[in-house]
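J.: Requesting a structural model of the entry that follows:
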Amino acid sequence: MKEILSLTKLFINESWGLSQFLYNKANNKKEFYKQVFTLIIVPVALIPAFFMYVFFMIALYAGLRMINQVSVFLSISYIMTVALILFFGIMYVLSEFYFSKNIEELIPLPITSGKLIIAKFFSILIPEYVFAAFLFAPALIIYGVGEGMGVIYAILSLLVFLTVPVLPLAMLTVLIMLIMQSGSFNGRQDVLQIIFVFIGMALFIVAQIWFGNQMGPSENVDFQILMSSLLANNESLLNTIGYFVPTSLLMAWALNKITLMSFVWSAAIIGLTLLLFALMVAVGKQVYIKSIVRGKSQKKGKPLSGSERQKVLGKKSHKAMAVFTMDLRLLFRTPIYFFNNVSIVIIVPLCLLIMFPFLDLTPEDYESIRSFYRELPLLVNFALIGFFIFFGGTSAATASTFSREGKASWLTRMVPVSAADQIIGRTGVAVLIQSMGIVFTLVTARVYMPISIFSMMLTIVLGILGSLPILLFGLFMDMNRPLLDWDNPQKAVKNNMNVVITLFVGMAYAGVLIAVSGLLGYFVMPWLGYSFFSAISVIMTIVLYKTIDRNLETRLLNFE
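T.: Prediction:
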């Protein structure tokens, strides 16, 4: 057990950079204060969201209590927590088990595979407990206080809480290990990771829509009859949900009413958790190390002939295009970069496209939407512009452009390209990603609104123009404080404060600019609003471009 705890501490240290934090405290005060600032500002920024979530859960509890269905409250919270753990756990399991470099150094050591697997699982589990505490603990407290539960409920709820992240992560780890051990994926783990993430997102969206459709009242069911049924049977919703997630039933039976059977159901959840954990370890012993060793045997491509090699080496391209190609290839070659930069422009339009059919809108509703656009095209256009800017602001393409290169950033300092080429090439990648989101959104919007070609062109131009200052601000931030010292690529994006600062500053700037421009266009003249928006965007773009162009060369030489 001591060896497992030591390995767990090692893996957590590598994931969160604790040793680097302590080293900076003693030897690099400037970097230490930056890390402390990050540790303070991120939780502070999340406080409003947390309180909104707590208020939502209180309102949900009150609403369920009014219709005599409070028994389903804990099950809803449990299912939501488990679903999110599964969704985000895909990246964590793949990153820790298959993409961290420490496993290559530990395999030759006299450490059993079982201990390695348990330690890696624990290193993922500990931060997941923090995540589960923010999501599930408020529900346990709200229910306990609202129903007047006592000490026994507090003890049993703590035991149940300890099983919440283990069950989904153990099942997910087993599934990933079984798939990754297949010889057909040798050398393609990066592609498989991307596939895993998007399959997970698709299943999450489809399940959410299907579940909501199943839970919603049918057109043939009278609403009063439905309400009478709910009021008469206070576990009707609980039984319905239990068919989809059986463990939520065990959890509800254990905590909804404290009886002698509560101990039996709690023991059943704990036993099931230990069983799945043991299964995960047993499967891992059989396939994990073998899949790691096999995965190192990368498949080689077809060798080039002499003439073909000379042709490839002799190709030349514009310097800005070379930077663009280099940054784009790095983005698409590393799954965590691809997911954080590209997924948003696919998911959001997809959600909009599949959401409307499930809203049961009548032809009159669709006609009302079209009439609103015909009467107030200005508001719709600025809404679309804001949506397009959102794609640029949420992308970490420029805010992590140098950080993504990590210790290989010395190559950027050696290549003979000007600062202008660097700016154009790296910003162009972000614009390309944003353009994908714009196209998907317009295709979706055109299905429901008669958007004219002129409005489409106008919103595209202004959307890209309005996002340029945000993209350049992200480049400016990463130029001045790049995160180059990382051993896991997800740190370059996930642990990069430049991305967070760019997001908050960019969205605040875009919100104010769109609000002022929209008011000018609505109360004075539409073209005045568009002109004001364009003028401010151009001025801010030029100012930021000149600032970066003037300082980029110096900053590159000072990279550490």
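J.: C-alpha from now on. contacts and neighbour counts both.
T.: Noted.
J.: Which of the residues in the longest helix along the chain are classified as buried?
T.: Longest helix in the chain by number of residues (criterion: DSSP state H): helix 29-66. Judged by neighbour count using 16 or more other CA atoms under 10 Å, the buried positions of helix 29-66 are 31, 32, 35, 38, 54, 57, 58, 60, 61, 62, 65.
J.: Redo those as CSV? Include distance to residue 19.
T.: CSV is the format used below for the buried residues of helix 29-66 (distance: CA to CA, whole Å):
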residue, distance to residue 19
31, 13
32, 12
35, 12
38, 16
54, 35
57, 38
58, 40
60, 43
61, 43
62, 46
65, 49
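J.: Look at stretch 130-143 and report the distance between its end residues.
T.: 20 Å (CA to CA, to the nearest Å).
J.: Would you mind listing the buried residues in that stretch?
T.: In stretch 130-143, residues buried by neighbour count (16+ other CA under 10 Å) are 131, 132, 133, 135, 136, 137, 138, 139, 140, 142, 143.
J.: Sequence B follows; please return its structure for comparison with A:
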Amino acid sequence: MEKVISLIKTDFNITFGLSSIVYSFKNKKNRWQMILIGFAFLSLIPTYFMLISGLVKIYDAYRQIGQQSMFLLNGFLASQMLVFLFGLLYVMSKYYFSNDLNQLVPLPIKPSYIVGSKFVTLMFSEYLTSLPIILPFIIIYGIKGSEGIVYWIYSLLLTLTLPALPLVLASILVMIFMRYTNVKGKKDLIRIVGAVLFLIILFFFQFKIQSIAQKALMKGDNFFFDLVRDSNLLVKKLGLAFPPSMWGSLALSNYSSIKGFLYLLLFIGIAVGGLILMLFLSEKLFYDGLIGNIEVSAAKGKGSRKVDLNKSTKEANPSIAIALKEIKMLFRTPIYLINSIGGVIIVPIILVMSTFVNGEESMEPIRLILEGKPYLITLFGIGLIIALGMLSSIGCTTFSREGKNFWIQRTLPIKVEDQIYGRVMASLIIQLMGLVVLLVSMSFITNIGLSSIFWISLLGLLGSIPMTQLGMTIDILRPLLDWDNPQVAMKQNLNVLIGMGIGILYEGGIVLLVIFLVKNNIGINLIYGLLVLIFILFSYCLFILLKKLINKQFQLL
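T.: As a prediction, the model looks like this:
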């Protein structure tokens, strides 16, 4: 037990940087960054309160039909699914790509101790994801319904255990996945392709189950009679998408009866049972998936070989060399690849899948909207491609991903212009993958013409250049270079949050401009031309700014 407690303390310090936070408060030079983080969170408060006011209206709507428990299901389902999805990424990074494993694995420590300590740390990390989502649902339900003290006790227990089961499921799936994809020489490629396919299949079944439940519910002859008779009808039917969320909702909505207590025991019991199963499986799977992550290949044959330096090396264009280096870094580090390419590829598929899986009738409203206005699908495609440039986080982590090797970039005989061209080029290559997936996905919804394909491709990629440059500007001003886990460079980097905020303002401004032009009956070709001019102008101005900033920061850092 002492070993586990010691591992948890160490992992907490590494993950949350407790020593670093204390140092930052003491160090006056870094204090402004802590203040900036505080202001960043404060700036989100008005938006958060607007969302809460919208939730109050949703609760009132459910209350009018006597299905308040469905309101709770929405909260549990949203929070637990997000914990599960983020957990897949966090678990893979935390369990298999953390630098502390080099010291932990040789020690006489059971795999279950290592996995267990990291699981506890992940639980606390996931509270940052789950609490802001679930608490408004619980508080609104409790206050508006004037619920008793037992309700609040149940709420506390459910909230504390809420991330456990999704993280357990994520941990088991990742350990099995890593164990059976640990194929010599090809494991990274297999794991990357497998991870993307796994997420797509997961979303497909999730949407399919929910679609089946909705259709079965609405086709019932006595639907409205059953709705009045059973206040938990919607929860029981739609909760099939993820049963644990249904158990949590029913525990709270029936807290005054023995039924609610039994659902509470089921919710907590399954989470505890899952944790025990995960620790048991870690003894069988963890080391088999971990050992062999670092492969060393030796040259065949005996003795030394003469190497012709002129034949083994060749001069390349500096900007292309930088772009290739960036792409290789993304592809060789699975956690980078999943975070950058995963969203770019999966998001368009999910958007289409959520509509396509519900059948032809669900796509009819979309076709009616597009009828006579084919340019709407083009504008939507352009906006989505630009948004994917923000979601990929490639620009706002491009220097942070260098880590302790950042000094190499400063000493290379490469012009600053080539640094900019290369890093932007790498981002566009990833965007090109998302573009192809988007165009293929959109073809399942509507007949997309060559003109739409041309404008989505041109304006989508052109508009992504300023998005990447904005991220690069933020990252060069405050690069996160001191990290021991590649996840930190992308998932725990404040630059990503700042980049998304500025990216939303950038794309929001473009969207508002396009809406204004469309409402004033400006020709669509003129709008396309204006967007080309705006994107080129933005790109040039940001290029000049980046050139000065990189020159300055390369001398200071």
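J.: Quick check: of the buried residues of stretch 130-143 of structure 1, which lies closest to residue 23 of structure 1?
T.: Nearest to residue 23 of structure 1, judged by CA to CA, of those is residue 131 at 27.2 Å.
J.: For the residue mapped onto that closest one from structure 2, which residues are in contact?
T.: Matched across to structure 2, residue 131 of structure 1 falls on residue 129, judged by TM-score structural alignment. Taking CA atoms under 8 Å, 6 or more residues apart in numbering, we find residue 129 of structure 2 in contact with 79, 82, 83.
J.: wait, doesn't the last one sit right on residue 124?
T.: No. Proximity of residue 83 of structure 2 to residue 124 does not meet the contact threshold set by CA atoms under 8 Å, at 11.3 Å.
J.: So if I had to pick from those two, which one is more boxed in?
T.: residue 83 (26 against 15; other CA atoms under 10 Å).
J.: Would you mind giving the secondary structure of the more buried one?
T.: helix (DSSP: H, G, I helix; E, B strand; the rest coil).
J.: From residue 88 of structure 1, how far out is the aligned residue in structure 1 for residue 210 of structure 2?
T.: Matched by TM-score structural alignment, residue 210 of structure 2 corresponds to residue 212 in structure 1. For residue 212 of structure 1, the distance to residue 88 of structure 1 equals 21 Å [CA to CA].
J.: more crowded one of these two?
T.: In terms of neighbours (other CA under 10 Å), residue 88 is the more surrounded of residue 212 of structure 1 and residue 88; the figures are 15 against 12.
J.: Which residues does whichever strand or helix holds that one contact?
T.: Using DSSP states H and E, residue 88 of structure 1 maps to helix 73-94. The contact list for helix 73-94 of structure 1 (CA under 8 Å, 6+ apart) reads 60-61, 64, 121, 124, 128, 132, 135-136, 139-140, 143, 164-165, 168-169, 172-173, 176, 193, 196-197, 200-201, 204, 238, 241, 245, 248-249, 251-252, 256, 336.
J.: Next: stretch 287-303 of structure 1.
T.: So stretch 287-303 of structure 1 is in contact with 98, 107, 113, 177-178, 180-183, 185-189, going by CA under 8 Å, 6+ apart.
J.: any chance of those residues in JSON lines, plus neighbour count and secondary structure?
T.: Below are those laid out as JSON lines (neighbours: other CA atoms under 10 Å; DSSP: H, G, I helix; E, B strand; the rest coil):
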{"residue": "98", "neighbour count": "22", "secondary structure": "helix"}
{"residue": "107", "neighbour count": "15", "secondary structure": "coil"}
{"residue": "113", "neighbour count": "19", "secondary structure": "helix"}
{"residue": "177", "neighbour count": "22", "secondary structure": "helix"}
{"residue": "178", "neighbour count": "15", "secondary structure": "helix"}
{"residue": "180", "neighbour count": "25", "secondary structure": "helix"}
{"residue": "181", "neighbour count": "21", "secondary structure": "coil"}
{"residue": "182", "neighbour count": "14", "secondary structure": "coil"}
{"residue": "183", "neighbour count": "11", "secondary structure": "helix"}
{"residue": "185", "neighbour count": "18", "secondary structure": "helix"}
{"residue": "186", "neighbour count": "18", "secondary structure": "coil"}
{"residue": "187", "neighbour count": "16", "secondary structure": "coil"}
{"residue": "188", "neighbour count": "13", "secondary structure": "coil"}
{"residue": "189", "neighbour count": "17", "secondary structure": "helix"}
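J.: wait, which of the buried residues of helix 29-66 of structure 1 is closest to residue 357 of structure 1?
T.: Distances from residue 357 of structure 1 to the buried residues of helix 29-66 of structure 1, taken by CA to CA, are shortest for residue 60, at 25.6 Å.
J.: re the thing from before, from the contacts of helix 73-94 of structure 1, keep the buried residues only.
T.: Buried among those by 16+ other CA under 10 Å: 60-61, 121, 124, 128, 132, 135-136, 139-140, 143, 164-165, 168-169, 172-173, 176, 193, 196-197, 200-201, 204, 238, 241, 248-249, 251-252, 256, 336.
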